[in-house]
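Peer 1: what follows is a predicted structure for the sequence shown.
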Amino acid sequence: MSKQLNKSLTVSPFFLFFLIHSTQSGVGLLNFQGKIIKGAEQDAWVSILLVGISFHLIIWLLYFLLKKSNNGDIMSLHQQLFGRWLGNVLNIFFYGYMLLIISTIIRSYLSVLVTWVFPYTPIWFLSLTMIFVISYLVVGGFRVITGICFWGMIIPSLLLLTVYFPFQYAYWTNLLPVFNHSLSDYFVSAKESILMYSGPEFLLIYYPFIKDNQNSQKWAHISQAYTTILYLFITIISFVYFSHGQLEHVTWPTLMMSKIIRFPFIERFEYIFIFLWLLVVLPPCCMALWGAIRVLKESFKFKPRMSLWISIIIVHFMVINVKSKVEVEEMGTFIRFVSSSFLYIYIPILFLFILILQAFKKAKSVGVN
């Protein structure tokens, strides 16, 4: 089985730490607090923690599936399990999932730009600008994208130093009482937080590009643990800074916290925050576009340039046709449903299907003997 590409095209397993975390971060970090508090309220941090832990199981399932794949990716696994025709149909759905992720991230970030920075700039122009930047990076290949994931984690991490300012106004009583909600309330908050954890599924495409990939799983779990701790930290900061009523009505709580930051030489720190956040948005967009191109290449033998043009035209069309804030919210709700279904339903079904096939083959071989 060929699961490893030429070493000149691959990256060290250590970079999985940056690849997974960077693809999990995105625009959702700017406004997730108001969504998760609708369920378990001040206890929503419990749901954040539990969903983060559940993703360790998903990562384990992903590695199980990839080790069973002939070429170490989901495209070959689909063809291997369901035949070439049906397998390619499933690959098309996965391709659409990649494009939907890019479109949702771009359109959500453009909502922030239009509201805070460029209120009179047309969406189509901002969309083309972002797509151009993303395409330029994707053309550089997987190693360039890995570099973007690295810097997309390191540089924005400097923003964590700014939590000193909201901590000065923290009301820790906002976290009380603890554990006074029903399981259904925790489930509502957990459902709202799934989307911001999505990203490990890209491993289904770039797994062959990791050196010694079969022994790289520990870095994926370390990255997931870091992401969970970071989201838990941001959640608690938001809860002790804002009251519950405020979180229900503030559109971008993380950005609002940055408005209180003042330096003698910087009046509007939130502008720096917004533009630095572009480095957080780029990695998942680049990875999804690169993954979409690879799906078309491996499934239908499309040339990369043709696949790139097809993908960016579809993405641009999807972005510019989502006009109002309500439609942006509906788009986010839809991608959350798709992502949740893929990670918590489809991946376990594939896992069980492979187990059943293995058991059937084993029973058949025993019967023949």
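Peer 2: Here it is on my side, so go on.
Peer 1: okay, CA-based contacts and neighbour counts for the rest of this
Peer 2: Will do.
Peer 1: for Met75, which non-adjacent residue is spatially closest?
Peer 2: Setting aside the residues directly before and after it, Met75 is nearest to Asn91 in space (CA to CA, 6 or more residues apart in numbering), at 6.0 Å.
Peer 1: also this one, for the comparison:
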Amino acid sequence: MIPERASYAEYPEHSRGRLTHEPISRTRNAYARDRDRIIHATAFRRLKEKTQVFVAHEGDHYRTRLTHSLEVAQIARSLAHALRLDTDLAETVALAHDLGHPPFGHAGEDELQAQMKPWGGFDHNVQTFRVVTRLETRYPQFDGLNLSWETVEGVVKHNGPVSHRLDEPAWQAIADYTLDHGAPAWDLRLGTFASLEAQAAAIADDIAYNNHDVDDGVQAGLFSLDDLVDVPLIGPVLHGARKDWPHIDARMLRIESVRRMIGVMVDDVLAETEARIAADGIRSTEDVRMARRTLVAFSPGMLADLGILRKFLFERMYRHYRVNRTRSQARRILAEMFTLFMAEPDTLPPEWSGKADIADETKQARAVCDYIAGMTDRYAIEEHKKLFSLDLALDL
């Protein structure tokens, strides 16, 4: 039975609409239509070979940005259902949230931030916004995906208000967009919170990556389940799984423990969120946007446990020498390509060399950045080889 929608949920029939008017779909509501556009986007397909910790060629079982986005969408949809929110909007924001990530995970983002420092910087959240509003070209009547206001707002503000970031060069693109499309209905209200659906997508991201980093780290041999027994949150879950299944093998113990940990975190979010909604007297979507704090949140106790888990993962996984070597190689690949494309823009593919306006160095740098940010791990590695290996270059 579908629960009655809460008064503070978003309703697609009350959407502020799209920047470019389009006829209403006969088969989908506004947010479901947004979801479908994201799924069919080129940037979404590329997530299959963009990674977070491990590079795509290191193994078939590690999460990619695509599988991560699907896991986030599932958790976001479940949270939204339990909180009586719009499940389509929560799922849509979740599916879109990583579209702007460059290849090689955080190492790739760090390198593009460094390379773009003289020309406005780089931020993956802003890049996601640019993908859905400008870089995707799939429709003859507009650039981008022409998503509904609530979806675009969720993409920009799912982690909270961003008006304080508009002085950062990388975020100027969002401020400019709001000014360029100055219709009152398209003010993204950057100083307010996003919908509860977008907040559900944001915390689903935290739940997903904390759990799959544990899963992937064990599979990669960076640490064992025994190393986790004294770590809050995962330790008690491991103990409970072993108690319930004394003869369980290591593989099934890992899977069962991760499954249980997701459940514990989801239950915590639901309890904390319902308490905050009641305590803050939230009755409408406007109450949500003008709230004094994030409403979809972990409890203080869960945040403390997650802090200890993240410290463990940072020490044993994110800064493991094997991961450090991959990060180092990834940064060198992107740095060398960026430098070459800036010095010799005619080495860019034709569809990009025309955008690299050599008369305007800032526009040239942004075009180079967009090209590199759109690459998958595998494509970046192959492109680098073609550019810097004489044997491969001669075969072109």
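Peer 2: Perfect, thanks for sending it. Nothing here was measured: the structure is a model prediction, and the numbers come from that model.
Peer 1: care to give me the TM-score?
Peer 2: The TM-score (TM-score structural alignment, normalised by the length of the first structure) is 0.25; 142 aligned residues with a CA RMSD of 6.4 Å.
Peer 1: just to check, the residue nearest to Met75 of the first structure is in contact with Leu77?
Peer 2: No: contact criterion CA atoms under 8 Å: Asn91 of the first structure and Leu77 do not qualify, at 9.8 Å.
Peer 1: could you measure from Leu195 of the first structure over to Glu327 of the first structure?
Peer 2: In this view, Leu195 of the first structure and Glu327 of the first structure are 17 Å apart by CA to CA, to the nearest Å.
Peer 1: longest helix of the first structure?
Peer 2: Longest helix in the first structure by number of residues (criterion: DSSP state H): helix 74-116.
Peer 1: over to the second structure?
Peer 2: Criterion DSSP H: the longest helix present in the second structure is helix 250-279.
Peer 1: Leu309 of the second structure and Val237 of the second structure, how far apart?
Peer 2: As judged by CA to CA, Leu309 of the second structure and Val237 of the second structure stand 13 Å apart.
Peer 1: I meant Thr273 of the second structure, not that one.
Peer 2: For Thr273 of the second structure relative to Val237 of the second structure (CA to CA), the value is 23 Å.
Peer 1: which residues are in contact with the helix or strand just after the longest helix of the first structure?
Peer 2: The first helix or strand that comes after helix 74-116 of the first structure along the chain, using DSSP states H and E, is helix 123-139. Contacts of helix 123-139 of the first structure with the rest of the structure, by CA atoms under 8 Å, 6 or more residues apart in numbering, involve 106-107, 110, 114, 144-145, 282, 285-287, 289-290, 308, 312, 316, 319-320.
Peer 1: strands of the second structure, start to end?
Peer 2: Taking DSSP state E as the criterion, the second structure carries no strands.
Peer 1: flag every buried residue along stretch 104-124 of the first structure.
Peer 2: Across stretch 104-124 of the first structure, burial judged by 16 or more other CA atoms under 10 Å covers Thr104, Ile105, Ile106, Arg107, Ser108, Tyr109, Leu110, Ser111, Val112, Leu113, Ile123.
Peer 1: make TSV out of those and add distance to Leu204 of the first structure.
Peer 2: Shown next, in TSV, are those (distance: CA to CA, whole Å):
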residue	distance to Leu204 of the first structure
Thr104	20
Ile105	20
Ile106	22
Arg107	25
Ser108	25
Tyr109	26
Leu110	28
Ser111	30
Val112	30
Leu113	32
Ile123	32
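Peer 1: any idea which of those residues is closest to Leu247 of the first structure?
Peer 2: Distance to Leu247 of the first structure across those (CA to CA) is lowest for Val112, with 17.2 Å.
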